[in-house]
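Trainee: Fold the following and give me the result.
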Amino acid sequence: MTSTNAVLEELARSLRDRRDSSALRRAALEWAVRWTRAVDGAFLVRESEGWRCQEALHDPLFWERDWELPERADPSGWWDRENIRFLAIPLREGLEWLGMREPDPAIPTDRQIGSAAGLLIGLALEAARDREAYASFFSTAVHELRLPMTSIKGYADLLAKGIAGPLTDPQRRFVEIIRSNIDRLAGLVNDLLEYSRIETGRLRMRWESISLREILQEALQRMRAEMEGRGHRVEVDLPGDLPMVASDRERLISILSKVLDNAAKYTPPGGEIRIRAVWTGEAVLCEITDSGIGISPEDQARLFTPFWRSEDPMVREIPGFGLSLAVARGLLQAMGGGIEIESALGQGTRVRIRLPAAQESQW
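Mentor: Predicted coordinates for the structure are as follows:
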């Protein structure tokens, strides 16, 4: 007989990394049907006219009937009727029932498993609902922000072109400041949207087989004005036999641009930025090393915390929102890669980006 701990551990593994409520319900149903050897399973939710099938594993039509289910859960978490075994899922706003059709009668309705499993699934669903509400808020906020931003940028561009009349030199500088800050705000809005997608599991990748050399050139082109303005020396060392990487093109450019932007901002004028890449036999490793101000061990432990910024005065004097590295890590993890940072105060920073090589079978 499988132990209680083993059954619950399997459930926990099934629910792990499921971000949205539909995926969580399906994972829970697959676990329940597998464990009880049932032929089908479904989630039933309470609505004004009765209990309705929210998600079925195989046959949703079977579950569309007037179920007379209790409004409150039995302490054991179980309720049986018509060869259906129900498991109560407690939520903040009431119950859902997970039904298992024709379970093996030899599988006992263990009280401990019932109450613990219902609680685990309920907590996971509540967390998913919170993430979905969070994502909905972010999507609305981003949309509402983009409308006035587009308008401001459009009118600033018209002013810069002299549509409303010639500009004096001070007026032209003011317009450039407006455009620069709108671009900065647009970057924050895009990061917020990406972060929301990562957190809610709604990130969708456009996979391609990509040349890292080509992507780096595009990222460097985006950062060229910043680096040249600060007099940075940039050294690039990429071997000619690097394999192609499997990635989302625009997102990889964005990741490399974020890392290069940090290197440029936190490296004093006249400093050095070195870029190299190697094939490890398992992944392509891209390293971006700068001769900048470096990062303390305490700050390194929090670098990937969303919206966190160091209290170091040298960091605080440079504008930023504390979101770019969190987004970069989330995107890289979704690509099957990763990011690590090695640094010391006053001795610069090395960022290692690991990217999966493209396999011929993928395309």
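Trainee: CA only for contacts and neighbour counts going forward, please
Mentor: Will do.
Trainee: Strands of this structure, residue ranges please.
Mentor: For the chain, the strands defined by DSSP state E occupy 40-47, 50-56, 78-81, 84-91, 94-101, 207-210, 233-237, 245-248, 272-279, 283-290, 338-343, 349-356.
Trainee: can I get those in TSV with distance to residue 128 and mean neighbour count?
Mentor: Below are those laid out as TSV (distance: least, C-alpha to C-alpha, whole Å; neighbours: other C-alpha atoms under 10 Å):
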stretch	distance to residue 128	mean neighbour count
strand 40-47	16	22
strand 50-56	15	19
strand 78-81	24	16
strand 84-91	12	23
strand 94-101	15	23
strand 207-210	26	16
strand 233-237	43	14
strand 245-248	26	23
strand 272-279	38	18
strand 283-290	33	22
strand 338-343	25	16
strand 349-356	29	22
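Trainee: Save the ones you listed as a markdown table, and put in distance to residue 173 too.
Mentor: A markdown table is the format used below for these (distance: least, C-alpha to C-alpha, whole Å):
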| stretch | distance to residue 173 |
| --- | --- |
| strand 40-47 | 60 |
| strand 50-56 | 58 |
| strand 78-81 | 71 |
| strand 84-91 | 56 |
| strand 94-101 | 59 |
| strand 207-210 | 39 |
| strand 233-237 | 28 |
| strand 245-248 | 37 |
| strand 272-279 | 29 |
| strand 283-290 | 31 |
| strand 338-343 | 37 |
| strand 349-356 | 34 |
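Trainee: here's the other one to compare against:
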Amino acid sequence: MSEGIRILVVDDEETICELCVRTLRRYGYQVHYATSSVQALEMLHQETYDLLLLDVRMPHIDGLELMRRVRQFAPDIAIVVMTGYASVEAAIEAVKQGASDFLPKPFQLDHLRLAVSGALAKRALVREQARSEALMHLVQASEKLAVLLDPHELIHTALQAAMAETQAMRGSIMLYHPREEMLSLTAGVGLPEEVPMGVSYHAEDSVAGRVCRAGEPFLVEDVRQDPRLRDCSLPRMDRYRSPSFLSIPLRSGDRVLGVLNLSEKAGGVPFQASDLEVAGLLGNQLAIALEKARLFQEIEESYRRLQEVDRLKSEFLNIAAHELRTPLSIILGYAMMLRDQVEGALREQVMAILESATLLTRLVDDMTNLRYLGAGQMSLTSHRIQLPGLLREAAERFRQEVESKEQLLSYDIPEDLPPVRGDYEKISLIVNNLLSNATKFTPARGSIRIWARPEEEEVLVAVEDTGPGIPEEEQDRIFEPFYQVEDSLRREHGGMGLGLSIARELVRLHHGRIWVDSQVGQGSTFYFTLPRADRQEA
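Mentor: Presented below is the predicted three-dimensional model:
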């Protein structure tokens, strides 16, 4: 417990000093002594001590004055006062000024041990209480940082919190730009007027730059005496009351985002290890918050770009659908008229024109439907619908196309299917899109089957095919607009990848469900459900 504890004994009677040193060293303390206050001050400036054991009555600088001076640069050192009976009042005054205890001379050696251990325990308790308070404030500051997403506000809030917790009178945050190896001053409090915000410094010749490169914090008690700073450019510390400062790297993973600098601790005392701990924790929280804010801004920017792409896409679909619809209507009209007036090879050419124009018309319809669905402008006209007739009618519309591709189309639709409630045209479009998808990907002599069955609250409809199947990792994405499982397949079979997306949105509008069950090489089955009208009306 006493290992590493450093004690300085100060008494103008060397025999008292030697007695205290021998006694306390037996308990594992590291003990030194000084026979004057001047010598003690020199030793305290050169080394760090945990406890000061001093006599009140000393020449030149008495114990009370020595206490006052020591407190200026070592505020948390424990102090035990030794005094003769004639100066008890002075000892009591010393306790009032912060001494932990006093020992009247002559004293028993056990009393010396108890006074020292008690003073150290009190110091440890005070430190722990201060640390607990600092951590509580740190938690509050971290909670505040966690909800901020503006980098400017984050930086200023963190700087204010760090200065408050370490009692720093001056502080700054510099962001690091590794490509240019530059540090830019982003926030500052208490800095000289001639230091403008935004000014950049070369990282190579500064303490902050060294902190960035090493990724380690820097605690300096006195810049004028620290040998680590001989080759670094330093601010003019003579303008500050305290030559002590802290530099903390703002680390996010392996990256250093910048540096938190703190200087001129209140009271002119140097920064302590506890200040380094608190500032380091705040620096870590700031780095995490800055990284989160950066990611949030990137997401926001990506979202804005996607919104613009979506707007341009919708605008293109609108223009394309509008501009194509009129000429396609004319082509379809003339092709249908010619179909009934020509025979032989010419009729085959007319049928090719009619088939292509019909395909283009479907694409235009898909683009129009997608635009309305995306804008939330698709409305339903809800009726009580008998599905058997609707499903057979949809299947028969594909009969000619299926036969021309040498495919087999069948359906299994019970006549006693319960009715559903929905929009007749929109449900027909769902089935058409699923059948269109099946006919595109089913090979010659393959089969397509449409069937339906009642469920407890819904009616289930399925479209089966013996096409190439869909890889499992693609099945969640095939209902996305314009998504293509394989570009080569899409180019081979045509289409823009809109039919399944439109079917999904229309099913959702009907409060139903849609999904696919597929295995590569074994075909696919697309299912969708519609709510039963008899359950809704019950």
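Trainee: before we move on, back to that, nearest to residue 112 of the first structure among the strands of the first structure would be which one?
Mentor: Taking C-alpha to C-alpha, strand 78-81 is the member of the strands of the first structure nearest to residue 112 of the first structure, at 10.5 Å.
Trainee: What residues in the second structure pair up with the closest one?
Mentor: Across the second structure, nothing matches strand 78-81 of the first structure (TM-score structural alignment).
Trainee: again, but for stretch 245-256 of the first structure
Mentor: The aligned range for stretch 245-256 of the first structure is 420-431, by TM-score structural alignment.
Trainee: who touches that stretch?
Mentor: For stretch 420-431 of the second structure, contacts defined as C-alpha atoms under 8 Å, 6 or more residues apart in numbering pick out 380-387, 390-391, 394, 458-459, 502-504, 506-507, 510, 530-534.
Trainee: picking up where we left off before, can you say which of the strands of the first structure is nearest to residue 141 of the first structure?
Mentor: Taking C-alpha to C-alpha, strand 245-248 is the member of the strands of the first structure nearest to residue 141 of the first structure, at 25.4 Å.
Trainee: The closest one vs the second structure - mean distance after superposition?
Mentor: Strand 245-248 of the first structure differs from its equivalent in the second structure by a mean of 1.2 Å after superposition (mean C-alpha distance after the TM-score superposition for the first structure).
Trainee: what's the spacing between that strand and its chain's center?
Mentor: Its chain's C-alpha centre and that of strand 245-248 of the first structure lie 17 Å apart, by C-alpha atoms, centre = their mean, to the nearest Å.
Trainee: Aligned against the first structure, show me the partner of residue 518 of the second structure.
Mentor: For residue 518 of the second structure, the residue aligned by TM-score structural alignment is residue 343.
Trainee: Could you double-check that that match sits in contact with residue 294?
Mentor: Yes - using C-alpha atoms under 8 Å, residue 343 of the first structure is in contact with residue 294, at 5.6 Å.
Trainee: shared neighbours of these two, anything?
Mentor: Taking C-alpha under 8 Å, 6+ apart as the contact rule, residue 343 of the first structure and residue 294 both touch residue 349.
Trainee: Please pull up the equivalent of residue 172 of the first structure in the second structure.
Mentor: By TM-score structural alignment, residue 172 of the first structure lines up with residue 347.
Trainee: My read is that its match contacts residue 335, right?
Mentor: No - using C-alpha under 8 Å, residue 347 of the second structure makes no contact with residue 335, being 9.8 Å away.
Trainee: higher neighbour count, those two?
Mentor: residue 335 (21 against 16; other C-alpha atoms under 10 Å).
Trainee: Alignment lookup: the more buried one to the first structure.
Mentor: Aligned partner of residue 335 of the second structure by TM-score structural alignment: residue 156.
Trainee: can you give me the helices for the first structure?
Mentor: Assigned by DSSP state H, the helices in the first structure fall at 4-15, 21-36, 60-63, 111-160, 169-200, 212-229, 249-265, 297-300, 313-316, 324-334.
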